[in-house]
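**Student:** here you go, sequence then predicted model.
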Amino acid sequence: MPTAASAYAGSRTPPAAITSDLTLDEEPTVTTPPSATTPHPRNSGLRIDLNPAAAVARNAVHHGDTVVIRYAGGDLTYARLDDKAARLATVLVHSGVGDGDRVAYLGLNSSSFLVTMLAAFRLGAVFVPVNFRLAEPELEAVLAGSGAAVLVCEEGHRASVDKVRSRTALTRFLLVDDDPEAPTAGAAGWEPWSALITAAVPEPKVFAKYADDAAVLMFTSGTTGRPKGVVLTHGNIWWNSVNVELSLDTRRGDVTYVAAPLFHVGALNSFTLRTLVRGGTVVVRRRFDPQECLDDLLTHRVNSMFGIAQMFAALSRVPGVFEHDLSELRSIVVAGAPVPPSLIELYARHGVLLQQAWGLTETAPFATHLPAERTLDKIGSAGIPMPFTEVRVVDTAANEPVMSGEPGEIVVRGPNVTAGYWNNPEANQAAFDDEGWFHSGDIGYLDEEGYLYIVDRLKDMIISGGENVYPAEVERVLASMPGVVDIAVVGVPDEQWGETVVAVVSVDGSPSVTLEEVRAYGAAQLARYKLPQRLKVVPVVPRNASGKLDKAVTRRLAAEGV
């Protein structure tokens, strides 16, 4: 079974602490005599416990009656959350789980997700949140690839697991049976977790975890190939939180709302984890519903929220949404896909500032953020680098920085950037250069003030008649067209031009748009060679669970013709 250290095999700059066996109570080896000017290593700040489970345990002691999770299946106070996680930790210990082992969770957003994560953290184990939308071959690849020994699962996904379980390293299968939102009658080969948790004695110890220790193993969406396991360390999580707190208006005791999938780093590590650490409240919803979201924002006086553009577009269509007082919403981060300027302007007219950010799973998640005060004058920008993150735009061939305004690949370096891919030295070799820069695969440019603008994914660029067409640019323009609910632009093979531009759209039920109307609308802002040559209207534009356009599926739809 792979160890946490093996995740970094092949990395050019592996963190030294990954291979260290030093414990908190041991003296580190000193190669030079200490002096009055040499601080003791134990006091240097390099080995500070960053485990979120320790912070939750502290919160349980000092304000245990505070409700930390608002959830339809039952609310939890800090005391109850910590106790349940400690009892589950004991169950995991009896399953053979220890420091560095992997514990997987498969299910929708719920309090059980957070309980499982904290129980794993408590033992120093690595938490593996599994995308609940995976097909069975993808599910098998994630479960087997992670080397997880224990899986906690909801009823709705049990049957899929049963079909692949024999080809994984899983040895114990726990079924969530105490959540009214995920009812179950039990099943052979699965242990209902409620009785085990109730009977267990709470595990009193919380393992100290340091910056270079693996915390979460999160698999990328895999729409273009086999999912890769991204190792996020406790340091990655911590430094992203520091970046967020220095850049956004977040406060102790805030209420955050999460309806985007928690298995995605955007929902988990934008506000959710930090809210648990800081003593706030997380409103957890299993899935996003626009009317329910509005009700929650008002009822719970929500202060922060992460979402994708489509969520806020749907919320804006709730009748009377802007007639309500939404002034408590101080920090709204929109990421995962480009945000149409018209949507930002709509919310801004009603006093709600949507703050764009850019990043990836590998950057835990934010590398840049657009300050609220620049929302309108820098509309369309993904912002400036986070305080402790470096961002460059480089030439894809020479790997040298390009001039402002010139597009190139976005590269990132900083303590929030993943330590490497799980058991994938080839991917590490391809993603990190000799100076430690992570190559994102995204194309963008920096303006004269250093604000980043995302152009597209390098692999999604269309070359039509020798001209480069960036689908994201076309999508941003056409997304504002009346009647268009969602849009994806892709290239398909063409004998004359090499590739031709195809728009795949969903509409709002009004008379369907035509290709001529789409081209006429886009012609005011786009060169003619960028305009779609074909149009396909579909009920729903394919997106993955992270809210990103599923270009692989979209290309197949586009290739089927109009």
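**Tutor:** It's in.
**Student:** when you work out contacts or count neighbours from here on, use the C-alpha atoms and nothing else.
**Tutor:** Fine.
**Student:** list the buried residues in the top helix by length along the chain.
**Tutor:** If you go by DSSP state H, the chain has its longest helix at helix 78-94. Within helix 78-94, the residues that count as buried by 16 or more other C-alpha atoms under 10 Å are 78-93.
**Student:** do the same with stretch 535-547
**Tutor:** 535-537, 541-547.
**Student:** mind checking which of those residues are in helices?
**Tutor:** Short answer: the buried residues of stretch 535-547 have none in helices (DSSP H).
**Student:** among those, name the ones in strands.
**Tutor:** Of these, the ones assigned to strands by DSSP state E are 535-537.
**Student:** hmm, back to that, farthest pair in the buried residues of helix 78-94?
**Tutor:** Using C-alpha to C-alpha, those reach their maximum pairwise distance at Tyr78 and Val93, which is 22.3 Å.
**Student:** in the stretch 351-500 of the chain, which spans are helices?
**Tutor:** 425-431, 471-478 (DSSP state H, counting those that start in this stretch).
**Student:** use this one as the comparison:
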Amino acid sequence: MAFSKSHICQCLSRISTLRRDSPVTITGNRRINGEDFAAGVAALARGLSEELGVGEGDVVAIAALNSDWYLELLLAIAYVGGIAAPLNYRWSFEEARYAMELVGPTVLVVDESCYVWSLELQNYKNTKLQSLTSHVFLGDPSSSLSNYLNMVTTNTIKCLLDGPQAYDYRWSPKGIAMIIFTSGTTGRPKGVAISHTSLIVQSLAKIATVGYGDDDVYLHTAPLCHIGGISTCLAMLMVGACHVFLPKFEARSAVQAIEQYHITSLITVPTMVADLLSTLREERRWTGGESVKKILSGGGGLSNELLKGASHVFPNAKIVSAYGMTEACSSLTFMTNRDPTVQNPRKSLGTIPTIDIDPTPDMKGTLVGKPAPHIELRISVNDNGEDHAGVGRILTRGPHVMTGYWGQIPAEASDSGEGGWLDTGDIGWMDGCGDLWLVGRSKGRIKSGGENVYPEEVEAVLSQHPGVSGIVVIGAPHARLTETIVACVRIKENWRWTTDQNRDPWNEGKEQVLSGKILQSYCKMRNLTGFKIPKIFILWKKPFPLTTIGKLKRDEVKNEASAHLQFIHSHL
């Protein structure tokens, strides 16, 4: 298969010149200028090739926290035509082992957060990992580990180059740059093969839409094992920005870094925004947020409450939300929620924008914005792939789409239909302005009484009740309806849950009390169609399970709720 000669290391020559005397990376007290960074990538690439034998198509697994060394390694692997496979440092050893068995790495690189994985694999032979021949430590181990570890380090295998660097890159088969693992909300993660071209066109889309430039100081809040963190990092490399690394996101450390380094750009998910706002409420005097000019948010839309809070603490920030997926190399659509540079006061407010349409009851959902410049979208309204105005499966096609799932035969790899269209697994519709509305996940769809119910639509209504702090809607087996709709509810502090079904629901304003009957009445008041209103409500007393990037693990909620309902029924 032919592929474009795009290469993610093509940014190095520009960085080495543009930031010759200024830092391109900052990690703690370590600052590296553009010229030294580019030379370090080239030296490490030569070490990978000559010392470890990494060549075109070889997979290098990485298990580490964010750092400048991590970024240097990602580029060095690509430089020699290798394929980087970042592992999630939050995984258990069993999850990490499964991922490595899937992709068959020749080298495993770890830091102090994951070095025990390497020790486990060195001590016990694994017949499924016979390809793994080298174990490498990222950077320099601490003094407590230096005498304990039996492995080389990335710093010791670097081969210094004589004379100017020619930047002679190599490519892997099919132009694959990385294998990014899906978050695994409904099972074991899959390895998504992402090409150099996909990463570059995604970077260009972010640069054009968000407005990144060489004057940006970018705070790495997202892990480099996730597509959002990697794709935005590469966008910043392409424009020649400065990168500030935290090992991992922690709200207090992020606040300090924003103030210390005068951060101009960062990316978030709703849980990060909530943590930042909670931390800043404790700050009596804090003006660090004035330097922030661009915030890109993914992993689910920001609520009006979070958006207003972010607008307050980052008064000069353009806040853009993105909808996407790993298989599409991150963002498919973008929407500007707030832009303080816009003269129209209504458009500069921290509120979710609306457009002049009146969707039918079955055509509501969440507005997620317009497709990026390189993105082609279509809505397939039935299993025959027919398209017309209406709600249906969201399909996408273009250079951003993955080359396939690693280890699967081509027919299975693309998960796409005729013409190379990738089925996102989401349900939505396009309005007359070219905006995409997200209705829900096809896998989460509830079939109740012959009608399709998407839990996200019901959750969007119930989450607006002032007493609800969290809501997850699921389907439970039902003899007559096939499935009945169940709402798992977390309530806010100072609110009380009651099972008194005789309580007048319209008296909720007089006392902070919630019940299933009150919430059903609220749904009716908000014009939610009758068959979509939950029939059963479960009071949920703990946080809902989330992935490392804040995505809901709906299946875990469903399993626990089903066990709860079975217990209740067995004791009736």
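**Tutor:** On my side now, so go ahead. The shown structure was predicted, so the numbers you read here are calculated from the model rather than taken from an experiment.
**Student:** hang on, the earlier thing: which bit of the second structure covers the helix or strand following the longest helix of the first structure?
**Tutor:** Using DSSP states H and E, the helix or strand that follows helix 78-94 of the first structure in sequence is strand 102-106. On the second structure, the counterpart of strand 102-106 of the first structure by TM-score structural alignment is residues 59-63.
**Student:** aligned partner of Ala563 of the second structure in the first structure?
**Tutor:** Ala563 of the second structure maps onto Glu560 in the first structure, by TM-score structural alignment.
**Student:** and for that match, the neighbour number?
**Tutor:** With neighbours defined by other C-alpha atoms under 10 Å, the count for Glu560 of the first structure comes to 9.
**Student:** ditto for Pro345 of the second structure
**Tutor:** Quick note: Pro345 of the second structure (other C-alpha under 10 Å) scores 10 neighbours.
**Student:** now it: how far from Arg338 of the second structure?
**Tutor:** 10 Å (C-alpha to C-alpha, to the nearest Å).
**Student:** swap in Arg31 of the second structure?
**Tutor:** Arg31 of the second structure sits 33 Å away from Arg338 of the second structure when distances are taken as C-alpha to C-alpha.
**Student:** of those two, who's got more company?
**Tutor:** Legend: neighbour count by other C-alpha under 10 Å for Arg31 of the second structure and Arg338, higher for Arg338 (25 against 17).
**Student:** shouldn't that one be in contact with Ser348?
**Tutor:** Yes: using C-alpha atoms under 8 Å, Arg338 of the second structure is in contact with Ser348, at 5.2 Å.
**Student:** tell me if I'm right that His226 of the second structure and Ile180 touch.
**Tutor:** Yes: the pair His226 of the second structure and Ile180 passes the contact test of C-alpha under 8 Å, sitting 6.8 Å apart.
**Student:** please say which of these two ends up with more neighbours.
**Tutor:** Between His226 of the second structure and Ile180, Ile180 has the larger neighbour count (other C-alpha under 10 Å), namely 28 against 20.
**Student:** ok, Thr279 of the second structure - contacts?
**Tutor:** 251-252 (C-alpha atoms under 8 Å, 6 or more residues apart in numbering).
**Student:** buried sites along the host helix or strand of it?
**Tutor:** Using DSSP H and E, Thr279 of the second structure maps to helix 270-280. Of all the residues in helix 270-280 of the second structure, those buried under the rule 16+ other C-alpha under 10 Å are 270-274, 276-277, 280.
**Student:** distance from it to the middle of the chain?
**Tutor:** Computed by C-alpha atoms, centre = their mean, to the nearest Å, the separation of helix 270-280 of the second structure from the middle of its chain amounts to 17 Å.
**Student:** then stretch 300-315 of the first structure?
**Tutor:** With C-alpha atoms, centre = their mean, you get 15 Å for stretch 300-315 of the first structure.
**Student:** and what of stretch 86-95 of the second structure?
**Tutor:** Worked out by C-alpha atoms, centre = their mean, stretch 86-95 of the second structure lies 16 Å from the chain centre.
**Student:** stretch 237-255 of the second structure too?
**Tutor:** Using C-alpha atoms, centre = their mean, the offset of stretch 237-255 of the second structure from its chain centre is 16 Å.
**Student:** aligned partner of Gly450 of the first structure in the second structure?
**Tutor:** Per TM-score structural alignment, Gly450 of the first structure is aligned with Gly434.
**Student:** which residues does whatever residue of the second structure lines up with Ala309 of the first structure contact?
**Tutor:** Aligned by TM-score structural alignment, Ala309 of the first structure pairs with Pro270 of the second structure. Going by C-alpha under 8 Å, 6+ apart, Pro270 of the second structure touches 297-302, 306, 550.
**Student:** ok, which pair from those residues is furthest apart?
**Tutor:** So, those by C-alpha to C-alpha: farthest apart are Leu306 and Gly550, at 14.6 Å.
**Student:** A strand includes Pro227 of the first structure, no?
**Tutor:** No: assessed with DSSP: H, G, I helix; E, B strand; the rest coil, Pro227 of the first structure is coil; it does not lie in a strand.
**Student:** how near is the equivalent of it over in the second structure to Gly385 of the second structure?
**Tutor:** Superposed on the second structure with TM-score structural alignment, Pro227 of the first structure falls opposite Pro189. Distance of Pro189 of the second structure to Gly385 of the second structure, computed by C-alpha to C-alpha: 27 Å.
**Student:** likewise Ser195 of the second structure?
**Tutor:** 27 Å.
**Student:** cool, and Ala177 of the second structure?
**Tutor:** 32 Å.
**Student:** please apply the same query to Ala251 of the second structure.
**Tutor:** 45 Å.
**Student:** just want to know which of these two has more residues nearby.
**Tutor:** Ala251 (19 against 13).
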